[in-house]
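A.B. asks: Sequence plus the predicted model coming up.
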Amino acid sequence: MTPVRVGVFGLLGSGNVGNDGSLEAILGYLRAEHPEAVVDALCGGPESVTARFGIPATRLHWYRGEYRTASRAGAVVGKGVGKLVDAYRTAAWVRRHDVVIVPGMGVLEATLPLRPWGFPYALFLLCASGRLLGTPVALVSVGAAPIRERATRTLVRWSARLAAYRSYRDSQSREALRSMGVDTVRDEVYPDLAFALPTPPRSEPSGTPGTVCVGVMAFHGGNDDRARAEEIHRRYLDGTIRFVRALVEEGRPVRLLTGDAADLVVVDAILEAVDSPLVTAAATSSLADLMKEMAAADSAVAVRYHNLICALRSGTPVVALSYAAKSDALMEAMGLGAFRHPARAVDPDRLLQQFRALERQAAELRRTLAERDAAAVRRLRRQFADLTTAVFPRTGRSPIRQEV
């Protein structure tokens, strides 16, 4: 049997644990259902991906300063030349594969600051190369959101149109693509790929108030908030500091969690401002690490999307500091829609009230989370079965068994 050559693509290995968790989930699926597959990656941090996951990896961009501001003539020329070189490099990489998978991530959204000629252009090159060379590109459980900026919207729309397979992690994502002119009639909605990862055992509540996990983020608003990014960040940070200080005054231990290397500056700011031995920071490098921290806590407050998923999957009631529709959709789907708070306007007094209401209902919410999590896991298995049928070459293997 000729091995199936599978490529995975995205901002993987770049310090975002949510993105790497999506890769981990896809690799688990491939190893279980396509063990003959030969897998490699085109990604943001190839050294990190190879070291952690044991697969060969190639750098996504030829120009290493792609995501730094080009303030000098040499940098501007380097970026321009890099766009041309990347077109060739991407096509050559795609040509070597039978299937290319983009595992989860918000690849069709701009809910955080994003330049069109960065990742959106790279994704367009991938999908266009796949269509031209006959290699199916699968966008699997991806996130999408309406995009106002014309160039980014155009690149995202054409990337989606050129992909051979699309599925979304929530209905809002599918609707966003439809509103941008993509035919989504045959596209399905499945849970985020993180629901395919194993969960740790949960610590039993002690009966006395315990640790609160607070997931933080270097949050400056979205793509449309650049003019007031610092104002948004200051309001988010001040509100979070005041909330953490209120918990400490009640004697509650607080565990600070991150989801990206960029978040460490926020951790440092909170530790300096509150200055209490009750506030500690966890060293986490994977979704498994985050889930262990969440499982050991009584409750949580979090802003990053995959911090929320880790709390929900661990059975830990959580208040979402929501900055995008994806967080709202996730909380509604898991039965915690009442426990959302705007990340752009953190009101520590109101947040504390929501947090106390969350803890009063904790026992009931844990039961709800267990039921919703089991249903999401079953749906994700159906997603993998559909993916095998849709884009993998016929190998004589039986389809994945679906649970009822």
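C.D. replies: Looks like it came in fine.

A.B. asks: use CA for all of it now, contacts and neighbours both
C.D. replies: Will do.

A.B. asks: what's the longest helix in the protein?
C.D. replies: helix 362-391 (DSSP state H).

A.B. asks: which helices and strands does that one pack with?
C.D. replies: The contact analysis (3 or more C-alpha pairs under 8 Å, 6 or more residues apart in numbering; DSSP states H and E) places helix 362-391 against strand 165-168, helix 305-313.

A.B. asks: One more to weigh against that first structure:
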Amino acid sequence: MRIVVSGYYGFGNGGDEAVLEAIVGALRARIPQAQVVVLSAAPDQTKSLHGVAGVSRTTGALPAIAGADLFISGGGTLIQDATSARSALYYLGLLGLATVLARATMVYAAGIGPLRRGWLRMLATEVLNRVTLITVRDEDSRRLLQELAVRRPVQVVADPAFALDPVPATEVRDLVGVPRAPRIGVALRPWRDGGFLEPLVDGLRAACREIGAEVIALAFHPERDLAVCVQAARAMGGRALAGLSPREMMAVVGALDLVVGMRLHALVYAVACGVPPVGLSYDPKVEGLLTRVGVRRLLPLPSLTAEGVRREVRAAWDERHAVRARLAAQAVSLREAALRAADLASILLASRAGGKEG
């Protein structure tokens, strides 16, 4: 049995690698006999990191998809045109091919949208109406599919990374150090002209003075994020961490007292580990996650002010004990929801196998 997985894999983005690790782990637990093949920008690296067969996401895609028992698109926000039309066209193109060449197809815990271009919206409707099984990670994605007139049943699950387990805290103790003071994690990425950084740093610096906290900047996609993380950390007398595996980064987040994040998976890890999050909202997925867990600590980047940052971070600090208790219950249900996508994939494959045998 062969399962082919397509996503933004092999590019060094810690969030996407966390999604892949969680998907592969969940599938292996349920379908141990399956061979998992991943379409990757760095096939050898993907094979080494995840113990799967890695093939080129360009030249290796067609041979891998042909005859596959299941083609999975996801997770992550793949079908969107916020950055360019190319991303949505690539993933919809592969999914469309798979509806013809593979035995079954699945959208796995994906974020969908935004889709602004009319022709891409029509293409998405056409392709997704041919997919065997659709699961999305949030309610906003379900609503967009409904708006696009996707008639296939759509099930809302949760981001696959909610099913990850961090490495033991002892394995990251040297990275985070002895807690001499409260620790605030800041997960940044480049955005527009970088004008958000000055008010963010000024506001965080003021909040840290009031709380007596230190800052640890977390680079989830080092190639893109490290420079801005180092710049912010230096400005606040903190330090930056990069180059960690998904489970190591999750353990680091779990050792913090508060997380301020642009990167979605910094906030996913925070929720999963019961660490109060503050979202830096540059994309609807950030607001969507925090709304789902009932923690509406959001700082919209376009209107960011130093005083707004100070006030929101201080408020999150003051309510941290109550929020931790709420997140503990949320984390359990989100983990179950994340694993439900793998359950559905397993049921789909079993039903197809049973149909062939009958």
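C.D. replies: On my side now, so go ahead. What you see is a predicted model, and the numbers here were worked out from it, not measured in a lab.

A.B. asks: Report the TM-score for the pair.
C.D. replies: Taking TM-score structural alignment, normalised by the length of structure 2 as the basis, the two superposed chains have a TM-score of 0.88; 345 aligned residues with a C-alpha RMSD of 2.4 Å.

A.B. asks: thinking again about what came up before, return the mean post-superposition distance for the longest helix of structure 1 against structure 2.
C.D. replies: Helix 362-391 of structure 1, aligned to structure 2 and superposed, deviates on average by 1.6 Å (mean C-alpha distance after the TM-score superposition for structure 1).

A.B. asks: on that earlier part again, can you tell me which of the helices and strands packed on helix 362-391 of structure 1 is most buried?
C.D. replies: Each of these was scored by mean neighbour count; the highest is helix 305-313, a mean of 26, by mean count of other C-alpha atoms under 10 Å.

A.B. asks: what's that one aligned against in structure 2?
C.D. replies: Helix 305-313 of structure 1 corresponds to residues 264-272 in structure 2, going by TM-score structural alignment.

A.B. asks: List the contacts of the matching stretch.
C.D. replies: Residues outside stretch 264-272 of structure 2 that contact it (C-alpha atoms under 8 Å, 6 or more residues apart in numbering): 15, 159, 161-162, 187, 220, 250, 253-254, 259-261, 276-279, 285-286, 289, 293, 327-328, 330-331, 335.

A.B. asks: Just the buried subset of the residues you listed, please.
C.D. replies: By neighbour count, with 16 or more other C-alpha atoms under 10 Å, those hold 15, 159, 161-162, 187, 220, 250, 253-254, 259-261, 276-279, 285-286, 289, 327, 330-331, 335 as buried.

A.B. asks: wait, what's in contact with residue 116 of structure 2?
C.D. replies: So residue 116 of structure 2 contacts 81, 82 (C-alpha under 8 Å, 6+ apart).

A.B. asks: what range in structure 2 matches stretch 160-173 of structure 1?
C.D. replies: Against structure 2, stretch 160-173 of structure 1 falls on residues 128-141 (TM-score structural alignment).

A.B. asks: Pull the contacting residues for the aligned residue in structure 2 for residue 358 of structure 1.
C.D. replies: By TM-score structural alignment, residue 358 of structure 1 lines up with residue 316 in structure 2. Applying C-alpha under 8 Å, 6+ apart to residue 316 of structure 2 gives the contacts 258, 276, 277, 278, 297.

A.B. asks: who's in contact with the fourth one?
C.D. replies: Spelled out, that is residue 278 of structure 2. Each residue near residue 278 of structure 2 by C-alpha under 8 Å, 6+ apart is listed here: 258, 259, 260, 261, 267, 296, 297, 298, 299, 312, 313, 316.

A.B. asks: Among those, name the ones in strands.
C.D. replies: Counted as lying in strands by DSSP state E, out of the contacts of residue 278 of structure 2, are 258, 259, 260, 261, 298, 299.

A.B. asks: thinking again about what came up before, which of the contacts of residue 278 of structure 2 are also in contact in structure 1?
C.D. replies: Of those, the contacts whose aligned counterparts also meet in structure 1 (both residues aligned by TM-score structural alignment, their matches' C-alpha atoms under 8 Å) are 259, 260, 261, 297, 298, 299, 312, 313, 316.

A.B. asks: wait, which of these is closest to residue 347 of structure 2?
C.D. replies: Set against residue 347 of structure 2, the nearest of those by C-alpha to C-alpha is residue 261 (35.7 Å).

A.B. asks: From residue 220 of structure 1, how far out is the residue mapped onto residue 302 of structure 2 from structure 1?
C.D. replies: Alignment note (TM-score structural alignment): residue 302 of structure 2 maps to residue 344 of structure 1. Distance of residue 344 of structure 1 to residue 220 of structure 1, computed by C-alpha to C-alpha, to the nearest Å: 8 Å.

A.B. asks: Now list whatever residues contact both of these two.
C.D. replies: 232, 233.

A.B. asks: now for residue 58 of structure 2: what does it line up with in structure 1?
C.D. replies: Here residue 58 of structure 2 is matched to residue 61 in structure 1, going by TM-score structural alignment.

A.B. asks: Out of the contacts of residue 278 of structure 2, give me the two with the largest separation.
C.D. replies: It's 267 and 312 that sit farthest apart of the contacts of residue 278 of structure 2, by C-alpha to C-alpha, at 15.6 Å.

A.B. asks: element containing residue 243 of structure 2?
C.D. replies: Assigned by DSSP states H and E, residue 243 of structure 2 belongs to no helix or strand.
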